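In: Fold the following.
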Amino acid sequence: MVRAPCCEKTGLKRGPWAQEEDDILVDYINKNGHGSWRSLPKQAGLLRCGKSCRLRWTNYLRPDIKRGPFTAEEEKLVIQLHAILGNS
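Out: Now for the predicted structure:
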């Protein structure tokens, strides 16, 4: 069995995201929620694949993503957990 393709590859934009596309995606998700990632690009007016939109939101645009270096407390916790659990 072969899995159905996630989207029609022709006519989709590939490569780096433009700031305008980011703004459209964030505005759409803030107003409507993400719901179905497969249908989101068409409803939002983006020429991107649903998977691309989902990954962009999850990894870069979500407002609760913490950026920057670890705090001293977080670093201490990582070291303690590594001592207990090792590399697993």
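In: use CA for all of it now, contacts and neighbours both
Out: OK.
In: if I look at Leu61, how far off is Val26?
Out: Remark: distance between Leu61 and Val26 (Cα to Cα, to the nearest Å) = 7 Å.
In: More neighbours: these two, which one.
Out: Neighbours per residue (other Cα atoms under 10 Å) separate Leu61 from Val26, with Val26 holding more: 19 against 16.
In: who's in contact with the more buried one?
Out: Going by Cα atoms under 8 Å, 6 or more residues apart in numbering, Val26 touches 57, 61.
In: element containing it, please.
Out: Secondary structure from DSSP states H and E places Val26 in helix 19-32.
In: helix or strand right after that helix?
Out: Taking DSSP H and E, what comes next after helix 19-32 is helix 40-44.
In: now that next one, how far from the chain's geometric center?
Out: Offset of helix 40-44 from its chain centre (Cα atoms, centre = their mean, to the nearest Å): 15 Å.
In: One more, please, to line up against the first structure:
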Amino acid sequence: MVKAPCCGQFGLKKGKWTDEEDQLLVKYIQVNGEGSWRSLPKNAGLSRCGKSCRLRWTNYLRPNLKRGKFTAEEDETIVKLHSTWEIGGLQ
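Out: Below you'll find the predicted structure:
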């Protein structure tokens, strides 16, 4: 079985994003906000599917995206939550 192309459209660009595409996406979201990812590519002048735009924004371009090591507080929260977990659910 063959997987359908993203958003059901052929001829969309795949692969590595260019700096120009990143700039178009960021500029569009700064002006219009996050919203209809399906219509965003056409409105922003991108030859990508909406899912690709959403994932690029969410995983790489968001201004509040945190990268790097966990803070001590985050480590503590992870350990605390992990210690409450048993096979089959929470204690």
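In: what's the TM-score for these two chains?
Out: With the length set by TM-score structural alignment, normalised by the length of the first structure, the two chains reach a TM-score of 0.83; 84 aligned residues with a Cα RMSD of 2.0 Å.
In: average distance between the helix holding Val26 of the first structure and the second structure?
Out: Taking mean Cα distance after the TM-score superposition for the first structure, the mean distance separating helix 19-32 of the first structure from the aligned residues in the second structure is 0.6 Å.
In: Can you check which part of the second structure that helix sits on?
Out: Mapped onto the second structure using TM-score structural alignment, helix 19-32 of the first structure spans residues 19-32.
In: Which positions in the matching stretch come out as buried?
Out: Neighbour-count burial for stretch 19-32 of the second structure flags 21-22, 24-26, 28-29 (criterion: 16 or more other Cα atoms under 10 Å).
In: now stretch 30-41 of the second structure
Out: 38, 40-41.
In: Tabulate these (TSV), appending distance to Gly8 of the second structure.
Out: As requested, those are exported to TSV (distance: Cα to Cα, whole Å):
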residue	distance to Gly8 of the second structure
Arg38	11
Leu40	15
Pro41	14
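In: Tell me who's in contact with Ile65 of the first structure.
Out: Asn59.
In: What lines up with it in the second structure?
Out: Aligned against the second structure by TM-score structural alignment, Ile65 of the first structure finds its counterpart in Leu65.
In: Look at its match and tell me its secondary structure.
Out: Following DSSP: H, G, I helix; E, B strand; the rest coil, the label given to Leu65 of the second structure is coil.
In: Tell me how far it lies from Lys13 of the second structure.
Out: 25 Å.
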